[in-house]
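**Student:** need a structure here:
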Amino acid sequence: MTAHADFGLIGLGTMGAMLSLNMADNGFRVAVHNRTTSRIATFMDEAGELASRFVPCDTLEAFVAALKPPRNIILMVPAGAPVDDPIEALRPLLDSNDLIIDAGNANFHDTVRRANKAEQDGLPFLGIGVSGGAEGARFGPAIMGGGLKAAWDRVAPMLSAIAAQYEGQPCATWMGQDGAGHFVKTVHNGIEYADMQLIAETYGIMRDGLDLSSSACAEIFTAWNEGALQSYLIEISGKVANSVDPATGQPMLDVILDSAGQKGTGRWTAIEAQMLGAPVTVIEAAVAARNLSAGKSLRQEGERLFTPAERSLPTDTTLNTDDLRDALIAGKILCYAQGFDLLEKASDDRSWNLPMPDIAKTWREGCIIRSSMLNDMATALEAKPANLIFAPYFADLVSRTLPALRKVVVTAAGAAIPVPAMAAALTYFDTITQSRGTANMIQGQRDFFGAHGFQRTDQEGTDFHGPWLNQHLK
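**Tutor:** Down below sits the predicted model:
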């Protein structure tokens, strides 16, 4: 077989197929392979007029032979062993300067391991996060790269060509060494979980508290998408709320079971945040909410047993949709502030030197959490504020919208309408803006039962003890 393909791609599931078509659309010739070879023929049939830009390969040997050296191979397969297996099978067939790129939803710890192994063997390897779903993969995703800078530079022209564009700038950025790209993608997904949960809670108040129909909610979301909340998630929320089930004629939202699925990346975000001591309480609340949503039968039994108060706002309530809009703005900013704080802590811990403004810029188009707010976040992060909400622009915006968030959380709690992510955002704000908290009691307790010591407010040092210690020893 003549080696004439510019890139190779293994894994023709939805994301791999769409990314392959994107590459072909941008003038690249692509060799394709899939473990289940029948999928290759199906893909070629579906490729239509782009089929001539693909080289279908039933075996790895034919696949490698079809690629121009030095070879560049993209893996679009599920995380875990499905990534390790083709790497192990490919390496004996490749030259020392052939590059393997894992573009799946990998756990960044696996990417670190694979990158270290490749570096020890003197072989190039990249782990890149690709966000935007099937539509993004097909027409331009956000791409977050990790690995050796030289390897990134080698394929950056192609990745920039297939990435989403924001005002002519590609949303494709090298984030740092080894697993940096996949870590940034993980945090992106954690923020995605939280953003979606905040929107769902807002919908819940409109539906249960204000007794608004799905079509009325759709109108509100659509109007909000013209203002500060302009984003992909608000846009599609309006479309979802406005859709009608063809089978029953009912609003789609009324026939969708309230049990949310998840692939696990939000959970990974929460786990890594705990390991790094980074408070991502809004993301954690969103993950917990999805877990609770899965327990439908448990929630049904709970409702039967406790017969909670009617979930509607009092008739004399002053809560309105403007309050909900502002509360959502405040919650969104606080969620992103937590996400960027986690990225900073991971960057320090791993010596990645993550480019915070560039991360925000990369997320402006192509990815699921793209929004107009990210442009302002990129500008704010240039000044390296201690926290995103301390940047002047966002400090002002949070100050103006925080009263609405407080009003919504208090009102929803009084009406037995759960708003875990909004409540977490509010509590986070109240905590980081209170100079004297209550952890002195915790330190006293720890010293009392474990002699762990504490710092004093009036003396230097870290190993003071209370009078109870001597009483224990007598």
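**Student:** okay, CA-based contacts and neighbour counts for the rest of this
**Tutor:** OK.
**Student:** strands along the stretch 151-300 of the chain, start to end?
**Tutor:** Along the stretch 151-300 of the chain, the stretches classed as strands by DSSP state E, counting those that start in this stretch are 165-166, 169-170, 172-176.
**Student:** what's the answer for the stretch 1-150 of the chain, then?
**Tutor:** For the stretch 1-150 of the chain, the strands defined by DSSP E, counting those that start in this stretch occupy 7-10, 30-33, 54-56, 72-75, 99-102, 125-131, 142-147.
**Student:** at the geometric centre of the chain, which residue do we find?
**Tutor:** A centroid search over the chain (CA atoms, centre = their mean) returns N189, at 1.4 Å, as the residue closest to the centre.
**Student:** test my guess that it contacts G264.
**Tutor:** No. Using CA atoms under 8 Å as the test, N189 is too far from G264 to be in contact (9.3 Å).
**Student:** output the contacting helices and strands for the lengthiest helix in the chain.
**Tutor:** The longest helix of the chain (DSSP state H) is helix 321-350. Packing partners of helix 321-350 (3 or more CA pairs under 8 Å, 6 or more residues apart in numbering; DSSP states H and E): helix 180-204, helix 265-276, helix 281-294, helix 356-362, helix 392-414, helix 420-432.
**Student:** quick one: the first one to strand 142-147, angle?
**Tutor:** So that's helix 180-204. 150 degrees (axes from the mean of the first three to the mean of the last three CA atoms, to 10 degrees).
**Student:** hmm, who's touching stretch 381-391?
**Tutor:** Contacts to stretch 381-391, defined as CA atoms under 8 Å, 6 or more residues apart in numbering, come from residues 333-334, 336-337, 340-341, 356-357, 377, 380, 394-395, 398.
**Student:** to compare against the first, here's another:
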Amino acid sequence: MEATAHIAVVGLGVMGRNLARNFARHGYDVAVHDRIPSRTHALIKEFGHEGTFVPAENPEQLVARLRSPRRLMIMEQERDATDAVTDRFTPLLAPGDIVVDGSRAHFADTRRREAASRERGVHFVGVGISGGADGVLHGPSITVGGSEKAYAVLGPMLETISARFDGKACCAHVGGDGAGHYVKMVHDGIARTDSQFLAEAYDMLRKTAGCSPGDIAAIFRTYASGRLNSDLLGITAEVLDHVDARTGSPFVDVVADTADRSGTGHRTVRTALDLASPATVLAQTVFAHSSSGHLRLRSAYRGLPGGDTGQLGPAEAERFCARVEHALYASRIIAYDQAWTMVQDAAAQYGWKIDLAAIAHAWRTDGIMRSALLDRMREAYTVNPYLNSLLADPFFAEEIAQAQVPWRETIASATRRGIPVPAMAAALASYDTLRAPRLPTALVQGQRDHFGAHAYHRIDLPGTYHTDWSNPERPEAHV
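**Tutor:** The predicted model follows:
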């Protein structure tokens, strides 16, 4: 058969199938292959009318049907499967061809695969795809990592199938090798934190203000009409409004209060630790979810004394609802600032040139991330691409200043009542840590020098020093 296909998609699970359909709907001829042949046949039988699909029974046939330079997109979801497909196809490709990994791969694996492919003259591109199965079909948010040469060939196709906002494709080339998957990992981490913030707000409103789940749904919709506007708030309100058909109880009351203790959140926290990037809000979110599933510990702690459990009167409850909005907003700013810092720290470590404004735009249409706040962040990084922090931008500095009293009062109220708000409290603690002119870390350094001779730096002299603690009057030794 003549080589006519513009791109190939290998792996026709839900995500791969919908991606292939998206390409076909936009006029591209798509070669398709899956290790389970029935998936290929089912795709063409059910959706063949949407465009041109070119089936292939084996790797050799698939590669032969691709135009040069060949573009081969892998949509396997397991690490070993991605390695197997890459190893099987790469020897069949020619220098200048492009292998694209659209899975949720760990960026370190993408860097490894890119280096190995580069030795053969083949481009390896890691693509972070956000928006879920529906978004992949109708227009995902896409962050691309790989060489600029590869993006020049592949990018126009990805921009064509991506979502659009303000007339511009929500697709960005964010750096070399694993940058696209790294940014996707951070995206998933911040989305998880956003969910935790809303869960903590719900808990406070219910236990402190005495609101029912339906009441809180209405409050969240009010929040969503203002600066906290986001799709996730709307989703959360819908969940809170839902009534369980079996029991007639609020849906949220019949769902087990334990979270999955695996996933990309753990991976993101480990990466932040490796980079010494202070992603404390995400870390507390992950640990909160881990704690929820630790039933043995929860059983041991249950019944132990806590704080005041009295509820507020109607007037004070209304004021409390307004304070919670401030706390949510300020906490989100800090969490996003930590996410951008993680991206900047990785860029410095791996030599990536990353445009944070472009990432904010790419995320703008993603279902769980879609929010007005991203517009402000994009504006901030457009005006000054080299911001060390969002809070160095006048708008965000003023927003945080305005939130100080209600933010602190909300956290204090939760603490007095024994209501856990680990993510919001971590956001406030991070803010106070970074704004402090001097931290008690000086004492920690002294302790470490005393018990382990780890040495320390002085503020008035260059170099590293150690004190002889058996005779502290003796002058410090320069080490």
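**Student:** got a TM-score for the two of them?
**Tutor:** The TM-score (TM-score structural alignment, normalised by the length of structure 1) is 0.94; 471 aligned residues with a CA RMSD of 2.2 Å.
**Student:** quick one on the thing from earlier: could the strands of the stretch 151-300 of structure 1 be laid out in CSV, adding distance to E219 of structure 1?
**Tutor:** Listed next are those as CSV, based on distance: least, CA to CA, whole Å:
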stretch, distance to E219 of structure 1
strand 165-166, 27
strand 169-170, 32
strand 172-176, 34
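**Student:** nearest to L253 of structure 1, of these?
**Tutor:** strand 165-166 (32.3 Å; CA to CA).
**Student:** the closest one against structure 2, how far on average?
**Tutor:** Compared with structure 2 after the fit, strand 165-166 of structure 1 shows a mean deviation of 0.7 Å (mean CA distance after the TM-score superposition for structure 1).
**Student:** the strands of the stretch 1-150 of structure 1 into a markdown table, with extra columns for mean neighbour count?
**Tutor:** Below are the strands of the stretch 1-150 of structure 1 laid out as a markdown table (neighbours: other CA atoms under 10 Å):
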| stretch | mean neighbour count |
| --- | --- |
| strand 7-10 | 25 |
| strand 30-33 | 26 |
| strand 54-56 | 22 |
| strand 72-75 | 23 |
| strand 99-102 | 26 |
| strand 125-131 | 30 |
| strand 142-147 | 31 |
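**Student:** now those as CSV including distance to A425 of structure 1?
**Tutor:** Putting the strands of the stretch 1-150 of structure 1 into CSV (distance: least, CA to CA, whole Å) gives the following:
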stretch, distance to A425 of structure 1
strand 7-10, 41
strand 30-33, 45
strand 54-56, 48
strand 72-75, 37
strand 99-102, 34
strand 125-131, 25
strand 142-147, 26
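**Student:** ok, S231 of structure 1 touching L374?
**Tutor:** No. Counting by CA under 8 Å, S231 of structure 1 sits too far from L374 to count as a contact (9.6 Å).
**Student:** ok, back up a step: quick check, nearest of the contacts of stretch 381-391 of structure 1 to R406 of structure 1?
**Tutor:** Nearest to R406 of structure 1 among these, counting by CA to CA, is V398 at 11.5 Å.
**Student:** give me the number of residues near the closest one?
**Tutor:** 24 (other CA atoms under 10 Å).
**Student:** tell me the contacts of the aligned partner of it in structure 2?
**Tutor:** For V398 of structure 1, the aligned position in structure 2 is occupied by I400, per TM-score structural alignment. Contacts of I400 of structure 2 were listed using CA under 8 Å, 6+ apart, and they are A330, L391.
**Student:** for W407 of structure 2, see how far away I400 of structure 2 is.
**Tutor:** I400 of structure 2 sits 9 Å away from W407 of structure 2, going by CA to CA, to the nearest Å.
**Student:** likewise G310 of structure 2?
**Tutor:** Going from G310 of structure 2 to W407 of structure 2 by CA to CA gives 21 Å.
**Student:** so the two - more neighbours on which side?
**Tutor:** Taking neighbours as other CA under 10 Å, G310 of structure 2 and W407 compare with W407 leading, 23 against 11.
**Student:** re the thing from before, so which of the helices and strands packed on helix 321-350 of structure 1 is the most packed in?
**Tutor:** When those are scored by mean count of other CA atoms under 10 Å, the highest mean neighbour count falls to helix 180-204 (a mean of 25).
**Student:** average separation of it from the aligned part of structure 2, please.
**Tutor:** Here the mean offset of helix 180-204 of structure 1 against structure 2 after fitting is 1.0 Å, by mean CA distance after the TM-score superposition for structure 1.
**Student:** contacting residues for the aligned residue in structure 1 for P69 of structure 2?
**Tutor:** Superposed on structure 1 with TM-score structural alignment, P69 of structure 2 falls opposite P70. P70 of structure 1 sits next to D95, N97, D98, L99 when contact means CA under 8 Å, 6+ apart.
**Student:** can you tell me the closest non-neighbouring residue to the first one?
**Tutor:** With CA to CA, 6 or more residues apart in numbering as the measure, P70 is the residue that lies nearest to D95 of structure 1, at 7.8 Å, once sequence neighbours are left out.
**Student:** ditto for the third one
**Tutor:** Closest residue to D98 of structure 1 in three dimensions, ignoring its sequence neighbours and counting by CA to CA, 6+ apart: R71, at 4.6 Å.
**Student:** alignment lookup: A108 of structure 2 to structure 1.
**Tutor:** Match for A108 of structure 2 (TM-score structural alignment): H109.
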